[in-house]
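Novice: Make a model of this:
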Amino acid sequence: DLVDTLEMMVQSQARIRRKQRLRPKERNMEEQNLIMRAKELLMERNNMSESEAHRYIQKCSMDSGTNLVETAQMVISLIHV
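Specialist: Down below sits the predicted model:
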């Protein structure tokens, strides 16, 4: 019936969203450059390695509920005050 069909469609969409979340996000060059610039600033200012800077941006991103690019933009704007 209609309810079963709707339920199957909802479950199918949820499966598709889960697969998309598991796949690494493809970023354009501008986004990659923003993340790299934020990492460079953290490396210079805080004596971090690249992996430490990347992990720091990831953690801030998760803690604040923003994506990596938005977090990188925040890091850049805070350091360039």
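Novice: drop to CA atoms for contacts and neighbour counts, all remaining ones
Specialist: OK.
Novice: Not counting its own residues, what contacts whichever strand or helix holds residue 60?
Specialist: If you go by DSSP states H and E, residue 60 is part of helix 50-64. For helix 50-64, the external contacting residues (Cα atoms under 8 Å, 6 or more residues apart in numbering) are 39, 40, 42, 43, 67, 68, 70, 71, 72.
Novice: Give me the buried stretch members for that helix, please.
Specialist: If you call a residue buried by 16 or more other Cα atoms under 10 Å, then helix 50-64 has these buried ones: 53, 54, 56, 57, 58, 60, 61.
Novice: this one as well, want them side by side:
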Amino acid sequence: MAVQMFLEGPGMERRAVRFLAINKTEIVTRYRGATIVIDAQRLVDDEGQIATQVDVEGLRFQFQQSAIIWSLLVA
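Specialist: Next up, the predicted model:
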């Protein structure tokens, strides 16, 4: 059985996604605003829209040109 990944957004909307790449990215943590470098995942949906990881844990993503944060679901 294959693993399926989805990003869940507002109103419980879900988009099927697949792994695209990993790249080094700087993010600002909530703890004292420290900047750290992580290996951030990039995912792509069926329409070709790219979402980039925005947290340390790898569970929150943001599509380009959007302010909305999506949650990763794995089935």
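Novice: Tell me how they score on TM after superposing.
Specialist: Once superposed, chain against chain, the TM-score is 0.23 (TM-score structural alignment, normalised by the length of the second structure); 32 aligned residues with a Cα RMSD of 4.2 Å.
Novice: one step back: ok now the following helix or strand past the helix holding residue 60 of the first structure, how far from the chain's centre?
Specialist: Counting by DSSP H and E, the next helix or strand C-terminal to helix 50-64 of the first structure is helix 68-79. Using Cα atoms, centre = their mean, to the nearest Å, the mean C-alpha position of helix 68-79 of the first structure is found 12 Å from that of the whole chain.
Novice: Residues touching helix 68-79 of the first structure, excluding its own?
Specialist: So helix 68-79 of the first structure is contacted by 31, 34, 35, 37, 38, 39, 41, 57, 58, 60, 61 (Cα under 8 Å, 6+ apart).
Novice: That helix to helix 50-64, inter-axis angle?
Specialist: 100 degrees (axes from the mean of the first three to the mean of the last three Cα atoms, to 10 degrees).
Novice: So which bits of helix 68-79 of the first structure are buried?
Specialist: Quick answer for helix 68-79 of the first structure (16+ other Cα under 10 Å): 68, 69, 70, 71, 72, 75, 76.
Novice: Serialize the residues you listed to JSON lines and add fields for distance to residue 18 of the first structure.
Specialist: Shown next, in JSON lines, are the buried residues of helix 68-79 of the first structure (distance: Cα to Cα, whole Å):
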{"residue": "68", "distance to residue 18 of the first structure": "19"}
{"residue": "69", "distance to residue 18 of the first structure": "21"}
{"residue": "70", "distance to residue 18 of the first structure": "22"}
{"residue": "71", "distance to residue 18 of the first structure": "23"}
{"residue": "72", "distance to residue 18 of the first structure": "25"}
{"residue": "75", "distance to residue 18 of the first structure": "29"}
{"residue": "76", "distance to residue 18 of the first structure": "31"}
